[in-house]
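Participant: need coordinates for the below:
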Amino acid sequence: MTGRDEIESLIGLMARLPGLGPRSARRAVLHLLRKRTGLMAPLASAMATVAEQARDCPICGNISTGATCEICADPARATGEICVVEDVADLWAMERGHAFKGRYHVLGGVLSALDAIGPEELGIPRLIARIQAEEIREVILALNATVEGQTTAHYIAEAIGPAGPRITSLAQGVPIGGELDYLDDGTISAALRARRSF
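Facilitator: Model (predicted):
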């Protein structure tokens, strides 16, 4: 492989990242090449470290480099509230709003018969076990306002049952068909404060 082939390979890999096409990837690689010592070398080192150490938190499913994530390890977050999200990006979006002080449960997707994703694949039985073990008083269903997200929310609500904790969902500010990762911090905070019974 020649030097040019390696650079083209790097551009091709960068172009696979969300939000980057071939042109944006080419510009990013050129910028990195111009700033090799100040930016490219530290970036490569940080990426290698994260690739080696990052893992899913065994409690909530967040991404962490420790045995558990910072949220699950923080005793102050044991408020009796658990916020159920579809993906880690949604958890991070909720954290940017600084409105929720409880703990999370990342499903890793939504129910989908077409994709053969059922309750077991999402760890819903593990969520139910957590609710009982952690003496949860409120479950906030912060799933995306899509058909699949709402189907998953209804399934979880039925699995918890009427004898379980209070079940709420995000309210105003979250548009139908919207995804949490694309909302601004103020919208997420307002939606969390105005949550309602599911």
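
Participant: going forward, measure contacts between C-alpha atoms and count neighbours the same way
Facilitator: Will do.

Participant: contacting residues for the residue nearest the centre of the chain?
Facilitator: The chain has Val88 as the residue nearest its centroid, 1.4 Å off, counting by C-alpha atoms, centre = their mean. For Val88, the contact set (C-alpha atoms under 8 Å, 6 or more residues apart in numbering) comprises Gly61, Asn62, Ile63, Val106, Gly108.

Participant: the structure of the following sequence is requested for comparison with the preceding one:
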Amino acid sequence: MQYPSKLIEDAVNEISQLPGIGKKTALRLVIHLLKQDKESTLHLSEALVNLRTQVKYCKVCHNISDEEVCNICSSHRRDHTVICVVENLPDLMAIENTAQYNGTYHILGGIISPIEGIGPDDLKIDSLIQRIKNRSNEVNEVILALSSTMEGDTTAFYLTKKLKDFDLKVSTIARGIPVGGELEYADEITLGRSILSRTAYLHG
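Facilitator: Next up, the predicted model:
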């Protein structure tokens, strides 16, 4: 693709690195930005710079936060006896949007996937175990809200083995989520029902 300006080409190349955006879509976005007021584009660039330089991760659950402890972990209105373990931020947001869950979360930062070279040590599993140890008299249930894929099931099985020595209930969201489906793409009604009708996690 030929560009009339090196500046446009550079912008297109950067934007096209975003997931789901090809060169043609990136070009349309660049042209759109050029048509906007300069102030609007500057606000966008400032927001992106602030996002990258100022964002924090909750030291308790690893959620993205403006403070050291996110508003979920610091809220007195949440049920701190329950921890819902999710793969990533979109999964947490998907469950929050159901308005069916009032406990806390723990973001693993991925799932075990030998094919992609992701093992247990690459995930936030140790901090989950330490978190439960520190609150052993408070946490009484861990919900495994992981995608119903082979990798998700492998991660769930690993976690149940790590949690078996604790006096707590380990449950998994009901299989209202289709097998092979990604959690973040599930509709809110199905996801909400899955949380409400969660079942005990059975392992060998």
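
Participant: related to what we said a few turns ago, type out the PyMOL command that picks the buried ones from the contacts of Val88 of the first structure.
Facilitator: Buried members of the contacts of Val88 of the first structure, defined by 16 or more other C-alpha atoms under 10 Å, are picked up in PyMOL with:
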select buried, resi 61+62+63+106
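
Participant: hmm, who's touching stretch 158-171 of the second structure?
Facilitator: For stretch 158-171 of the second structure, the external contacting residues (C-alpha under 8 Å, 6+ apart) are 125, 129, 136, 139-144, 198-201, 203.

Participant: buried residues in it?
Facilitator: Within stretch 158-171 of the second structure, the residues that qualify as buried by neighbour count (16+ other C-alpha under 10 Å) are Leu159, Thr160, Leu163, Leu168, Lys169, Val170, Ser171.

Participant: just the helices in the first structure please.
Facilitator: Under the criterion DSSP state H, the first structure contains helices at 3-15, 22-34, 41-53, 70-73, 88-96, 119-122, 124-133, 147-160, 185-193.

Participant: turn those into TSV, including distance to Glu179 of the first structure.
Facilitator: TSV is the format used below for the helices of the first structure (distance: least, C-alpha to C-alpha, whole Å):
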stretch	distance to Glu179 of the first structure
helix 3-15	23
helix 22-34	24
helix 41-53	26
helix 70-73	22
helix 88-96	8
helix 119-122	18
helix 124-133	21
helix 147-160	10
helix 185-193	11
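
Participant: to Glu81 of the first structure, which of those helices lies closest?
Facilitator: helix 124-133 (9.2 Å; C-alpha to C-alpha).

Participant: for the closest one, give me every contacting residue.
Facilitator: Under C-alpha under 8 Å, 6+ apart, the answer for helix 124-133 of the first structure is Ile82, His105, Leu107, Pro119, Ile156, Ala159, Ile160.

Participant: export the residues you listed as a markdown table, with columns for distance to Ala145 of the first structure.
Facilitator: Output for these, formatted as a markdown table (distance: C-alpha to C-alpha, whole Å):
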| residue | distance to Ala145 of the first structure |
| --- | --- |
| Ile82 | 19 |
| His105 | 17 |
| Leu107 | 15 |
| Pro119 | 19 |
| Ile156 | 15 |
| Ala159 | 20 |
| Ile160 | 20 |
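
Participant: ok so, going back, just the contacts of stretch 158-171 of the second structure now: which is nearest Leu48 of the second structure?
Facilitator: Closest to Leu48 of the second structure out of those is Ile125 (29.7 Å), distances taken as C-alpha to C-alpha.
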